[in-house]
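K.L.:
Here is a sequence with its predicted model. Questions after.
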Amino acid sequence: MSVNLPPLSAIRAFEAASRHLSFTKAGDELGMTQAAVSYQIKILEDRLGFQLFTRKARKIELTDNGGQLAARVVDAFSSLRSAFEDISEKNAGQLVVSSNTTFAVNWLSNRLFEFQMQNPDVGVRIVPYGPHAEPEFNESDVVISACKAPPKNWLAHEIVRADFTPMLSPKLADTIGGVKKPEDILKLPLVDPQDPWWQMWFEAAGLPNVDLSGHPSSRMGSQALEANRAIAGQGVAILTPYFCKTALENGQLIQPFKLTCHADDESWYMSYPPALRTSRKVRLFRDWVHAELKRDGMPVTAPMAVVA
């Protein structure tokens, strides 16, 4: 036969009072007055039909029934505290970051060691998501998204603008004697010719309405994958220079033109729910990302609340 539990407030008051053998000390622990604790104990005694404490002039003592109940209740609350402490410590020490593949591969993977060296007590689990997947907003502490709006009321920082320009391997450029004019790009295979960035860039370069229908479709959906194809000499890719700094510096890729374009409302964002604004692990990660961006000469924006 199941028995309905008494009010939790009364059980909490009894548990604290039975440990301290003092209504006053129990009240101090629970943020209640001595009278409020006494009232909660009275509720519990009325519910049970017997006394839990013997009230004396300057102290209280547990009755036999009270002592039997206290042993079980104190043990139960101890188990509850341990459970909450364990999950709190685990949660406090593990940061889950759901990240767009490009940012995970071209940025985080090259730098995360530094964050972990600076914060050895914070374990980081990166959950990358591909071009046709959604960020793990509900299962992550921080989300790095590209062209996917965070949930309403989340706090978001714009971390990298979606600037873009053509890039290719120097060996591929040499096959046509170098890429000197925008028209030269059309002599070479393109990586993802259906990407709308191509038309935007060609128009800015003075070549509006370029027909790319003759180029085989090769939709990759991720700059990390497209950059690898470009490095392998398989075509010219339209990429964000910031994510290709290493490949440009070591000569795996070249950027034949200074012209870069920007797609309105397209950026990489770092976001997190408002409840985690003051979370230590989120704050450490956010500040570290900002420090890395500043070191690269990138602008750092204040957080904005997502309203749509």
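P.N.:
On my side now, so go ahead. In this text the structure is predicted, and so the values were computed from the model without any measurement.
K.L.:
going forward, measure contacts between C-alpha atoms and count neighbours the same way
P.N.:
Will do.
K.L.:
now the helices: where do they sit in this protein?
P.N.:
Counting by DSSP state H, the chain has helices at residues 8-20, 23-30, 34-48, 64-93, 101-103, 109-118, 170-174, 182-185, 196-204, 223-231, 245-249, 280-295.
K.L.:
can you put those in JSON lines and add distance to M304 and mean neighbour count?
P.N.:
As requested, those are exported to JSON lines (distance: least, CA to CA, whole Å; neighbours: other CA atoms under 10 Å):
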{"stretch": "helix 8-20", "distance to M304": "39", "mean neighbour count": "20"}
{"stretch": "helix 23-30", "distance to M304": "37", "mean neighbour count": "18"}
{"stretch": "helix 34-48", "distance to M304": "43", "mean neighbour count": "17"}
{"stretch": "helix 64-93", "distance to M304": "24", "mean neighbour count": "14"}
{"stretch": "helix 101-103", "distance to M304": "21", "mean neighbour count": "23"}
{"stretch": "helix 109-118", "distance to M304": "24", "mean neighbour count": "13"}
{"stretch": "helix 170-174", "distance to M304": "41", "mean neighbour count": "18"}
{"stretch": "helix 182-185", "distance to M304": "38", "mean neighbour count": "16"}
{"stretch": "helix 196-204", "distance to M304": "27", "mean neighbour count": "18"}
{"stretch": "helix 223-231", "distance to M304": "26", "mean neighbour count": "21"}
{"stretch": "helix 245-249", "distance to M304": "28", "mean neighbour count": "14"}
{"stretch": "helix 280-295", "distance to M304": "14", "mean neighbour count": "16"}
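K.L.:
how about those in JSON lines, adding distance to K148?
P.N.:
Output for the helices of the chain, formatted as JSON lines (distance: least, CA to CA, whole Å):
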{"stretch": "helix 8-20", "distance to K148": "43"}
{"stretch": "helix 23-30", "distance to K148": "45"}
{"stretch": "helix 34-48", "distance to K148": "51"}
{"stretch": "helix 64-93", "distance to K148": "26"}
{"stretch": "helix 101-103", "distance to K148": "13"}
{"stretch": "helix 109-118", "distance to K148": "21"}
{"stretch": "helix 170-174", "distance to K148": "33"}
{"stretch": "helix 182-185", "distance to K148": "30"}
{"stretch": "helix 196-204", "distance to K148": "17"}
{"stretch": "helix 223-231", "distance to K148": "15"}
{"stretch": "helix 245-249", "distance to K148": "24"}
{"stretch": "helix 280-295", "distance to K148": "19"}
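K.L.:
ok, second structure coming up, stack it against the first:
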Amino acid sequence: MDSCYKKAKFACDMGFHSGIWRHPMSRDKFKDRSLALLSDIRMTRHLPSLLSLRAFEAAARLGSFTLAAVELGTTQPGISRHIQTLERQIGQTLFVRLNRKIELTRAGRELAEDIILQFNIMARSIDRIRAQSESSLKITAAPSLCASWLVPKLDKFRKSNDGIHVELHQSKDNVNLELEGYDVALRVGEGIWNNLVADKILPLRLTPLCDAGFASSADFSSIETAFKSVRPLNRKDPNWQIWFAAAGYHESTLCKDSELKLTSREMYAHLALSRQGFALLSPDIYSAQIANNTMIQPFNTVIDLHPRAYWLVYPKWTRKNKLITRLRDILTSFIGGTT
């Protein structure tokens, strides 16, 4: 370590006192940063390898190289080599090797007392954190999914998994799951995100929906008469053009009223439920409202924006695969014939 420190300090001094200064940082700031780095180098812990410490801890606790090998899933000669390495690194003999047994030396007993205690502390901490982790699920989801579709299903998921704590956050952005501490996300997209698994939950299908109160006042016998009675909301949404084309209707005949600009389909759904007009919505997400006659779907034409869809997204390496699988099964069980 001292040799490493001296070499690094020499390199720093040579760069600092050189007549040619090409670093964008000022000389004084560079010197302060360099000295702080050198201090960190000196203070770095000089610890033996974790493999050697694990081998020693198991052998000392069990009183046998053979039993230690069984516990750690290795061989007796492997345990012996790790302990010999540890003895060389600390400059002390830790075991006396007898014919059929081993005994700790005084240095070995002193080290074993601390090492076993610290490994027990680490094991308890890991078990506690693992138990907390495996009994909770933190979810981030697109707002368009949350209130109308996702929340009732999460309630069923929670009730069918006793002791599970579920936390849901709404976000229009694709947040970094690991950085923000989320276990899983429900996203809209094409199912391709780096280092994430994406399971398709729902297709992204759209059709005009409106409040059921229009059933008695509007003429839904044709698209033309329907849109004379009920105006389309958010006409600037390009998906309206796709839907009109699929329905074989020329939207140019529609009057172009001024309208309120909103930022999400969920907001337009609330407008639709206030008898303000047709909102272009997912019949899958609002299937419950259609089933209980809160909303009506007057037309059979539904556009599918494939490959865009709703996805359950989670890290490739997660300890919560079982929980996430159960959540996926709950979510997909509600789809029925809508896909």
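P.N.:
Here it is on my side, so go on. If you're wondering where the values come from, they're calculated on a predicted model, not measured in any experiment.
K.L.:
TM-score of the superposition?
P.N.:
TM-score of the superposed chains, computed with TM-score structural alignment, normalised by the length of the first structure, equals 0.85; 294 aligned residues with a CA RMSD of 2.5 Å.
K.L.:
W154 of the first structure is nearest to which of the helices of the first structure?
P.N.:
Nearest to W154 of the first structure among the helices of the first structure is helix 280-295 (13.3 Å), distances taken as CA to CA.
K.L.:
Check which helices and strands the closest one is in contact with.
P.N.:
helix 64-93, strand 94-100 (3 or more CA pairs under 8 Å, 6 or more residues apart in numbering; DSSP states H and E).
K.L.:
and N138 of the first structure, which of these is closest to it?
P.N.:
strand 94-100 (9.9 Å).
K.L.:
how far apart are the closest one and its match in the second structure?
P.N.:
With the two structures superposed, strand 94-100 of the first structure lies on average 1.7 Å from its match in the second structure, counting by mean CA distance after the TM-score superposition for the first structure.
K.L.:
The second structure: matching residues for that strand?
P.N.:
Using TM-score structural alignment, strand 94-100 of the first structure corresponds to residues 136-142 of the second structure.
K.L.:
what does the matching stretch contact?
P.N.:
164-173, 181-188, 323 (CA atoms under 8 Å, 6 or more residues apart in numbering).
K.L.:
in that stretch, what's buried?
P.N.:
Using 16 or more other CA atoms under 10 Å as the test for burial, stretch 136-142 of the second structure gives 136-142.
K.L.:
Please apply the same query to stretch 179-196 of the first structure.
P.N.:
Buried residues in stretch 179-196 of the first structure, counted by 16+ other CA under 10 Å: 179, 182, 185-186, 188-195.
K.L.:
possible to save those residues as a markdown table with distance to A104 of the first structure?
P.N.:
Formatted as a markdown table, these follow (distance: CA to CA, whole Å):
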| residue | distance to A104 of the first structure |
| --- | --- |
| V179 | 30 |
| P182 | 31 |
| I185 | 29 |
| L186 | 31 |
| L188 | 29 |
| P189 | 27 |
| L190 | 24 |
| V191 | 21 |
| D192 | 21 |
| P193 | 24 |
| Q194 | 24 |
| D195 | 21 |
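K.L.:
Work out the gap between stretch 300-314 of the second structure and the centre of the chain.
P.N.:
Computed by CA atoms, centre = their mean, to the nearest Å, the chain-centroid distance of stretch 300-314 of the second structure equals 21 Å.
K.L.:
quick one: that stretch aligns where in the first structure?
P.N.:
Taking TM-score structural alignment, stretch 300-314 of the second structure hits residues 258-272 over in the first structure.
K.L.:
can you check stretch 74-93 of the second structure too?
P.N.:
Stretch 74-93 of the second structure corresponds to residues 32-51 in the first structure, going by TM-score structural alignment.
K.L.:
got the contact list for the matching stretch?
P.N.:
For stretch 32-51 of the first structure, the external contacting residues (CA under 8 Å, 6+ apart) are 6-7, 9-11, 13-14, 23-27, 52, 63, 65-66.
K.L.:
what about the residue nearest the centre of the second structure, distance to L186 of the second structure?
P.N.:
Nearest to the mean C-alpha position of the second structure, counting by CA atoms, centre = their mean, stands L177 at 3.2 Å. Per CA to CA, to the nearest Å, L177 of the second structure is found 11 Å from L186 of the second structure.
K.L.:
same check, this time on A288 of the second structure
P.N.:
19 Å.
K.L.:
And for Q276 of the second structure?
P.N.:
Separation of Q276 of the second structure from L186 of the second structure (CA to CA): 29 Å.
K.L.:
Give the residue from these two that has the larger number of neighbours.
P.N.:
L186 (25 against 18; other CA atoms under 10 Å).
K.L.:
Just give me the match in the first structure for that one.
P.N.:
Checking TM-score structural alignment: L186 of the second structure goes with I144.
K.L.:
H17 of the second structure too?
P.N.:
So, by TM-score structural alignment, H17 of the second structure is left unmatched.
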